[in-house]
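Peer 1: Show me how the following folds:
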Amino acid sequence: MSERIRVMQVIARMNVGGPPMQLITLQDGLDQERFEQRIYTGEPGEEEGDYLSLRGQGATVHQVPGLGRSIGPRDDARALSTLVREMRGFRPHIVHTHTAKAGALGRVAATLARVPARVHQYHGHLLHGYFTGPKRAAMIAAERALARVSHRLVAVGEQVRDDLIAAGIGDAGKFVIVPPGTSVPPLPPRAAARAALGLPPDVPVVTFIGRITQIKRPDRFVETARLIRGAVPQARFAICGDGELASVMSREPGMHMLGWRGDMETVHAASDLVMLTSDNEGVPLCLVEAALSGVPCVSTRVGSVPDVVADGQTGLLTACDSRELAAAAILLLTDQALADRMGRAAAISAERLFGTRRFVDDNAALYESLYRRNPLLTESSGRR
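Peer 2: This is a model prediction of the structure:
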């Protein structure tokens, strides 16, 4: 049998969210007779849920001190040194980086360690809603330079790719699109789910899922909730997640703060709809999982959200405006037949577009392509 293709995944931290979920899906799904994988990661922040403890199901990772989200010269230098040393020991054929900081340190380390193939994945981007002025210009300049030392750039959706190319980060020939993929467990009975979460059994429930940070606009969610309650007074709002702006939501009447949870099937079963109020997104896994569970979604029309939610068919999309979001939510909360129809359509569409098998196969094809087309890769086989 030919030598396995060695793939080193590098990510800043395994917090609750889409990128860690994708890495665990690959670790479980790729053919172990063909691929040898390792995940290298830093620590989640204090207010971030730990994906490994909540949903990792015994996944193995390699810890890299200093690789967490925060930026600092000493930690960054320590993480870079560790990554170079680990790459020289593991001798991966391919380094696949995820998230901004790990993407920078991982690609620099892979260049220094002379790794034959370097891939970076954009699960979203930082072009909108994060930086302005000189900081934004510096970030774009850095990403342009890093793109030049990358053999492939992966985007989770067409809009994410197009935004990056428009900013001069990579070109169409270097990008490939690999939408995320996942699966969800069967839903428990609605009444049992409501009881487990401490929610009333007979009221409409609108759910927010994710990090409670500025880019997710918890203030917009609160404004929207107030407008919804004006038309549907009995409505309640389930907040599944945590973050530095959690108090913006927790102070508002009608908010049920659930924190980070590993049983998302319980959350979905208890929800009438899932709402996303963000200013910027890639392909949000919270909407993908909700759709797979047959829960209709209401979201701002940002990033590659339209790849998940077909407006008017599997959910409703709006501008970044609380009044539009509230009107869409009120429509679904007061028209059960429409909500049920959109939920069923969402489940069918999500299974086709975001199923696990398709996702694993797409990544396997990417790795095989890099391995076969780069002579340094095939020459390195057997010289470990």
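
Peer 1: alpha carbons only for contacts and neighbour counts from here, please
Peer 2: Fine.

Peer 1: Apart from its chain neighbours, what residue comes closest to Val232?
Peer 2: Take Val232 and drop its neighbours on the chain: the residue closest to it by C-alpha to C-alpha, 6 or more residues apart in numbering is Ile330, 7.2 Å away.

Peer 1: What ranges does the protein have for its strands?
Peer 2: 5-13, 35-42, 62-63, 94-98, 117-122, 152-155, 175-177, 205-209, 236-240, 255-257, 273-276, 297-300, 315-318 (DSSP state E).

Peer 1: One more, so I can put them side by side:
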Amino acid sequence: MGQRRIFHHAVRIPRNPFSRLLDNKKINSYNKAMKILRIIARLNIGGPARNAVLLTEGFPGTALICGEVDKSEGDMMYLAGEKGIKPIIIKELGRELSWKDDWAAFWKIYKIIREVKPDIIHTHTAKAGTLGRFAGILYGKAILIHTFHGHVFSGYFGKVKTIFFIWVEKFLALFTDTIITVSEALKKELVEKYRIAPEKKFSVIELGFELDELLKLPPRENSGTVNVGIVGRLVPVKNHKMMLRVAKRVGDIQGQSPKKGTVPVEIVPVRYMIIGDGEMRGELERYVEELGIKDKVEFKGWVKDLKAIYEELDIVALTSLNEGTPVSLIEAMAGGRPVIATNVGGVKDIVKDGASGYLVELGNVEEFIKKLLELIKDPEKRRKFGENGRNIVKDRFSKERLIKDTEKLYNNTLQENQFLRS
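Peer 2: Okay, here's the model as predicted:
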């Protein structure tokens, strides 16, 4: 049989997101429009939400289920609206663990699955992946696909809870037809370190973005001050306190008097911009005051306009304890900005050390300071790294490539499972 084509009717989520497709019952499974149910815990600012929205737009015949976004996280529901997508909101599909709400969310997801009878249930992120796949297992008539955009096995929970989550993922993997990771490094970690499932069950599909505006961004004009930015949620795993300690030390080094017989330290004014919001904002603002660097640090909150974020920055930093795919670094590189980051998770799959930026081992604050100072003092290196980074990401992380790769995976998975309902 030939490959099943994905792109049929354009569905823009009416009252019943599959109302047009449900009438098409007499066509066999390889010629009718494919029905996809996409589930994500919430459309908060970050790579998973962007990915889910772009895939929903890219595959007509898709409905999107999500929960509500916490006020502190930054809401990306506007992006769905811009694409003409109206998600199905399940209020109980919340961020925190709650037996009552999670049970209610599970049954609501299951009822939606029973009503729309999707060919594919594709889940994103841990909470949605758990509830959505359990509901899919109970339904028993759809392909189950889950995307790991990262994992919660390091930097999020205590030991007992982490072990529990690992075992839940191992169990769910037994019933999942394909597990997608957004980087080779993440796949390797899930297969070799956590042993979630055999390697043959995994596929790597890197994220895709709408990068056109960033790819046209010119270098920042020399204002005499170097702006260093860190973009992301203000949560423990992003490790902002390390960045603030670095900012303090860079200021101390530049302000100290040279020892006799040594070359004076060149003083370059530096300003640090914290773009994002989250549960740690108050704590981080107090930490800035404790360090005595309030005059050097600006908390910008969430900024919807990506171009506005990166056109202000000369250097983009990331100090995370754990990362799947570092979205802010991809955006920065598309914008022609050099980057410096801790070498965790999928970061090394994106950043070419010494070519598009610098990678520093987690915990090595002194090396991070040294490399950051190199970028601060060398505008030509910043320009060169920025150009290299842009060349690395411009095609690799395009929206078109994401949709093409996902279409191929969907078709291959369906062909391997021809027992799906007639």
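
Peer 1: related to what we said a few turns ago, possible to save the strands of structure 1 as CSV with distance to Ala196 of structure 1?
Peer 2: Converted to CSV, these look like this (distance: least, C-alpha to C-alpha, whole Å):
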stretch, distance to Ala196 of structure 1
strand 5-13, 29
strand 35-42, 33
strand 62-63, 34
strand 94-98, 35
strand 117-122, 36
strand 152-155, 37
strand 175-177, 39
strand 205-209, 14
strand 236-240, 13
strand 255-257, 12
strand 273-276, 18
strand 297-300, 22
strand 315-318, 26
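
Peer 1: Now tabulate these in TSV and tack on distance to Leu26 of structure 1 and mean neighbour count.
Peer 2: Listed next are the strands of structure 1 as TSV, based on distance: least, C-alpha to C-alpha, whole Å; neighbours: other C-alpha atoms under 10 Å:
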stretch	distance to Leu26 of structure 1	mean neighbour count
strand 5-13	10	24
strand 35-42	9	20
strand 62-63	16	14
strand 94-98	12	26
strand 117-122	14	25
strand 152-155	15	24
strand 175-177	16	19
strand 205-209	23	24
strand 236-240	25	22
strand 255-257	31	19
strand 273-276	26	26
strand 297-300	26	26
strand 315-318	28	24
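
Peer 1: ok, the aligned residue in structure 2 for Asp219 of structure 1 - how many residues close by?
Peer 2: Using TM-score structural alignment as the criterion, Asp219 of structure 1 maps onto Lys241 of structure 2. The number of residues packed near Lys241 of structure 2 is 15, by other C-alpha atoms under 10 Å.

Peer 1: Please tell me how far the nearest residue to Lys241 of structure 2 once chain neighbours are set aside sits from Met273 of structure 2.
Peer 2: Excluding the flanking residues, the one nearest Lys241 of structure 2 by C-alpha to C-alpha, 6+ apart is Leu284, at 7.1 Å. Separation of Leu284 of structure 2 from Met273 of structure 2 (C-alpha to C-alpha, to the nearest Å) stands at 13 Å.

Peer 1: what do you get for Val360 of structure 2?
Peer 2: In terms of C-alpha to C-alpha, Val360 of structure 2 sits 20 Å off from Met273 of structure 2.

Peer 1: Ok, Val344 of structure 2 next?
Peer 2: 22 Å.

Peer 1: Please apply the same query to Leu313 of structure 2.
Peer 2: On the measure of C-alpha to C-alpha, Leu313 of structure 2 and Met273 of structure 2 end up 8 Å apart.

Peer 1: Overlap in contacts, the two.
Peer 2: Each of Asn227, Val228, Gly229 lies in contact with both Leu313 of structure 2 and Met273 under the rule C-alpha atoms under 8 Å, 6 or more residues apart in numbering.
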